[in-house]
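Undergrad: Got a predicted model here, sequence first, then my questions.
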Amino acid sequence: MRHRFVGQLVAALMVAGLGASYSEARPVSVPTITAAVAAPTRSPDNVKLDVSRKPAELLAFLGLKPGMRVADMFGVNHYWAEIFAAAVGPRGQVVVWEPTQFYGDKARADFAAFAATRPNVAIVASPFATPALAPRSFDLMLLNLDYHDVYWQSAKYKIAAMEPDAWLKVIYAAMKPGGIVGVVDHVGPAGDTRAIVEELHRIDPAVVRADFERAGFVLDGESPLLRNPADDHKLLVFDPAIRGKTDRFALRFRKPR
């Protein structure tokens, strides 16, 4: 049964790598990604999220390969880190970045236990507004369902209003020339971005594209992998009627060489 699953996943990955983008397909290591997603060592709670996140197909679309240095943004729950760690292998590295506002004692202890068995994983925490990422460090970065929060503010979590351009300046500097940033987020309507984020935790993909291109990135691909036409973009993403089933865009940005 497991061999059949792996075979089906390989086929799906080949489709994702070859047909999901309007740009030329990027070379991917399909068997490596397949094995990382299918690994029996993954957290059962994280595996349950695979149905809505389609990690194997998404990482094939982004071009994940062994030996890469990967930034997993907002990744303290280690959903992506456990896949990245296996896929990049011992010659690669995974750096999780987490805002200090969400990195309390329990999160710190849980992540330490996770990283103790994965020598190629490390974590960096800094205030939300100032990601502590060294320049020219990463081949690949993933922002999964979090970029919209750069437009968010919260007195409860001590998050002041941020300037997306300043935030993305740090992200741009952290990528190696030719590096890829993948952005997955909940599709939101056009309008006042800060108000929409506050109300719905969604964002207009056109805003994301404009932000990244203004920062110097080039749109390198777009995938319909996570789209859901049944979502009318009117509900808060945490509403039980739509949670885990939101319409999501997946964009691949490249830092020019």
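TA: Now that the structure is in, tell me what you want to look at.
Undergrad: CA only for contacts and neighbour counts going forward, please
TA: Noted.
Undergrad: Longest helix in the protein, please.
TA: Determined from DSSP state H, the single longest helix within the chain is helix 2-19.
Undergrad: Can you list the helices and strands that it packs against?
TA: On a contact count with 3 or more Cα pairs under 8 Å, 6 or more residues apart in numbering; DSSP states H and E, helix 2-19 meets helix 30-38, helix 55-62.
Undergrad: I'd like to check what contacts the longest one. Which residues are they?
TA: Counting by Cα atoms under 8 Å, 6 or more residues apart in numbering, the neighbours of helix 30-38 from elsewhere in the structure are 6, 9-10, 13-14, 55-56, 59-60, 64-66, 83-84, 86-87.
Undergrad: now do stretch 49-61
TA: For stretch 49-61, using Cα under 8 Å, 6+ apart, the contacting residues are 9, 12-14, 16-17, 20-21, 25-26, 28-30, 33-34, 37, 223, 225-226, 244-245.
Undergrad: Are any of those residues buried, and if so which?
TA: 9, 12-14, 16-17, 20-21, 25, 28-30, 33-34, 37, 223, 225-226, 245 (16 or more other Cα atoms under 10 Å).
Undergrad: Off-centre distance for stretch 85-95?
TA: A distance of 16 Å separates the centroid of the chain from that of stretch 85-95, by Cα atoms, centre = their mean, to the nearest Å.
Undergrad: Could you do stretch 65-82 as well?
TA: Worked out by Cα atoms, centre = their mean, stretch 65-82 lies 8 Å from the chain centre.
Undergrad: Quick check: end-to-end length of it?
TA: Distance across stretch 65-82, first residue to last, is 15 Å (Cα to Cα, to the nearest Å).
Undergrad: Okay, buried residues for that stretch please.
TA: In stretch 65-82, counting by 16+ other Cα under 10 Å, buried: 65-66, 68-76, 78-82.
Undergrad: taking these one by one, which sit in strands?
TA: 69-73 (DSSP state E).
Undergrad: residue ranges for the helices of the stretch 101-250 of the chain, please.
TA: Taking DSSP state H, counting those that start in this stretch as the test, the helices found in the stretch 101-250 of the chain are 105-115, 164-174, 193-200, 205-215.
Undergrad: Confirm that residue 84 sits in a helix.
TA: Yes. Per DSSP: H, G, I helix; E, B strand; the rest coil, residue 84 lies within a helix segment.
Undergrad: Presented hereafter is structure B, for comparison with structure A:
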Amino acid sequence: MLKPLLLSTTSALILLASAYVQADHHGSKNADGDMLSGKAAIEKAVNDNSFRTDLDKERDQYRNPVETLAFFGIEPNMTVAELGPSSGWYTRILAPLTAEHGKYIGVNGSPNPESDRYERQMQWRESFIDHTSGLFGHNAAARYTGQTVPFAAPNSVDAMLIIRGMHGQIGRGTADALLPEVLTVLKPGGVLGIVQHREREDFDTDPTTTMRGYVKQSYVIELLENAGFELVDTSEINANPKDTADWERGVWSLQAGTPLDEKDPKFREIGESDRMTLKFIKPLN
């Protein structure tokens, strides 16, 4: 039996889909109705997308969604799973992108029965995807990890994205249960895409005991390779040399969720965190 994971979610997540009106908008066709692919499809899902908010777009300069998703090889006809959608920043890109020809799977950890938020966490799966909103299409699914069966059928997922979330899995001690499940559901050659706040290699920190939000790139690579994944490429798409990664409150000092005009001027100049971008695959054999 798979070990349950802790769930971290917010009321904004639960209400994500219901916040939108019904719309006939998909990110995978051009104005003539022709199917787009590759970077062109991603650009449309990012730039011509009525579901994205002004705050979403304000963060593009730091999160580089077009370049990041193209690096991972995301296509509109793929089955794409996203771990920890949180408030839905990437969801509002991935769901319309895959709505017509692919499938989006939002994934969170199993609710903790001992938590005072258990009932609300249990409702997440039913509340997350509103099929009448136009955001998700009719193939989308919301699932929990750590159940008695994997969150998707074995060898059925083209890509799994863990974006700014590995520190939580490592810090809570749940990565050892999660990674075998991800390996099971990915197709041979399927992609595990990681974007993670990057700790300085010269710092003496242990991400299993110190929740700063930053993790060393060498630690993440070793963890995933030991779990059976193959590292095929790295990128500096989301690097930020202005981030010294030595903040008293860790990565949360950078106020990533705060609108630019409300940020401390110091952190407005820095932007968001320095991030590694790593592309792993499930080996073909």
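TA: All right, it came through fine. Computed from a predicted model, the values in this text were never measured in an experiment.
Undergrad: TM-score of the superposed pair?
TA: Laid over one another, the chains give 0.75 as their TM-score (TM-score structural alignment, normalised by the length of structure 1), with 220 aligned residues with a Cα RMSD of 2.8 Å.
Undergrad: got JSON lines for the helices of the stretch 101-250 of structure 1, with mean neighbour count too?
TA: Converted to JSON lines, the helices of the stretch 101-250 of structure 1 look like this (neighbours: other Cα atoms under 10 Å):
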{"stretch": "helix 105-115", "mean neighbour count": "14"}
{"stretch": "helix 164-174", "mean neighbour count": "17"}
{"stretch": "helix 193-200", "mean neighbour count": "18"}
{"stretch": "helix 205-215", "mean neighbour count": "17"}
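Undergrad: Among the ones you listed, which comes closest to residue 237 of structure 1?
TA: The minimum distance between residue 237 of structure 1 and those falls on helix 193-200, with 6.2 Å, by Cα to Cα.
Undergrad: Report the inter-axis angle for that closest one versus helix 205-215.
TA: Helix 193-200 of structure 1 and helix 205-215 are oriented at 140 degrees to each other (axes from the mean of the first three to the mean of the last three Cα atoms, to 10 degrees).
Undergrad: Could I get the full set of strands for the stretch 101-250 of structure 2?
TA: Listed in chain order, the strands found in the stretch 101-250 of structure 2 under DSSP state E, counting those that start in this stretch are 103-108, 141-144, 157-163, 186-199, 215-216, 230-235.
Undergrad: what does the fifth one contact?
TA: Under the contact criterion Cα under 8 Å, 6+ apart, strand 215-216 of structure 2 has outside partners 167, 196-201, 207.
Undergrad: Please tell me how far the alignment partner in structure 2 of residue 40 of structure 1 sits from residue 41 of structure 2.
TA: Alignment note (TM-score structural alignment): residue 40 of structure 1 maps to residue 49 of structure 2. Residue 49 of structure 2 sits 11 Å away from residue 41 of structure 2, going by Cα to Cα.
Undergrad: Can you pick out the residue with more neighbours from these two?
TA: Remark: of residue 49 of structure 2 and residue 41, residue 41 carries more neighbours, 23 against 18, as counted by other Cα atoms under 10 Å.
Undergrad: Check the gap between the more buried one and residue 69 of structure 2 for me.
TA: From residue 41 of structure 2 to residue 69 of structure 2 the distance is 10 Å (Cα to Cα).
Undergrad: Looking at structure 1, name the residue matched to residue 167 of structure 2.
TA: Counting by TM-score structural alignment, the partner of residue 167 of structure 2 is residue 148.
Undergrad: tally of neighbours for the residue lying closest to its match once chain neighbours are set aside?
TA: Nearest-residue entry for residue 148 of structure 1: residue 203, 5.8 Å, with adjacent residues in sequence omitted and distances by Cα to Cα, 6 or more residues apart in numbering. Residue 203 of structure 1: 29 surrounding residues under other Cα under 10 Å.
Undergrad: Trace residue 53 of structure 1 over to structure 2, please.
TA: Aligned partner of residue 53 of structure 1 by TM-score structural alignment: residue 63.
Undergrad: what do you get for residue 85 of structure 1?
TA: So, by TM-score structural alignment, residue 85 of structure 1 is matched to residue 95.
Undergrad: For that match, which non-adjacent residue is closest in space?
TA: Using Cα to Cα, 6+ apart, the nearest residue to residue 95 of structure 2 is residue 136, at 4.9 Å.
Undergrad: circling back: filter the contacts of strand 215-216 of structure 2 down to the buried ones.
TA: 167, 196-200, 207.
Undergrad: Show me which pair in these is furthest apart.
TA: 167 and 200 (14.1 Å).
Undergrad: Now which residue in structure 1 aligns to residue 177 of structure 2?
TA: Under TM-score structural alignment, residue 177 of structure 2 pairs with residue 166 in structure 1.
Undergrad: can you pull the contacts of its match?
TA: Taking Cα under 8 Å, 6+ apart, one finds nothing in contact with residue 166 of structure 1.
Undergrad: Residue 284 of structure 2 contacts residue 189, correct?
TA: Yes. With contact defined as Cα atoms under 8 Å, residue 284 of structure 2 reaches residue 189; the gap is 5.4 Å.
Undergrad: Looking at the two, which one has more neighbours?
TA: residue 189 (17 against 9).
Undergrad: now stretch 150-170 of structure 2: how far from the chain's centre is it?
TA: With Cα atoms, centre = their mean, you get 8 Å for stretch 150-170 of structure 2.
Undergrad: swap that for stretch 201-210 of structure 2, sorry
TA: With Cα atoms, centre = their mean as the basis, the mean position of stretch 201-210 of structure 2 lies at 23 Å from the chain mean.
Undergrad: Can you give the contact residues for it?
TA: With Cα under 8 Å, 6+ apart as the criterion, stretch 201-210 of structure 2 contacts 167, 170-173, 214-218.
Undergrad: Quick one: closest of the helices of the stretch 101-250 of structure 1 to residue 235 of structure 1.
TA: Ranked by Cα to Cα, the member of the helices of the stretch 101-250 of structure 1 that lies closest to residue 235 of structure 1 is helix 193-200, at 6.4 Å.
Undergrad: sorry, back to before: so of the contacts of stretch 201-210 of structure 2, which two are at opposite extremes in space?
TA: 172 and 218 (19.1 Å).
Undergrad: hmm, back to that, in CSV: the strands of the stretch 101-250 of structure 2, plus distance to residue 277 of structure 2.
TA: As requested, the strands of the stretch 101-250 of structure 2 are arranged in CSV below (distance: least, Cα to Cα, whole Å):
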stretch, distance to residue 277 of structure 2
strand 103-108, 20
strand 141-144, 25
strand 157-163, 9
strand 186-199, 5
strand 215-216, 12
strand 230-235, 5
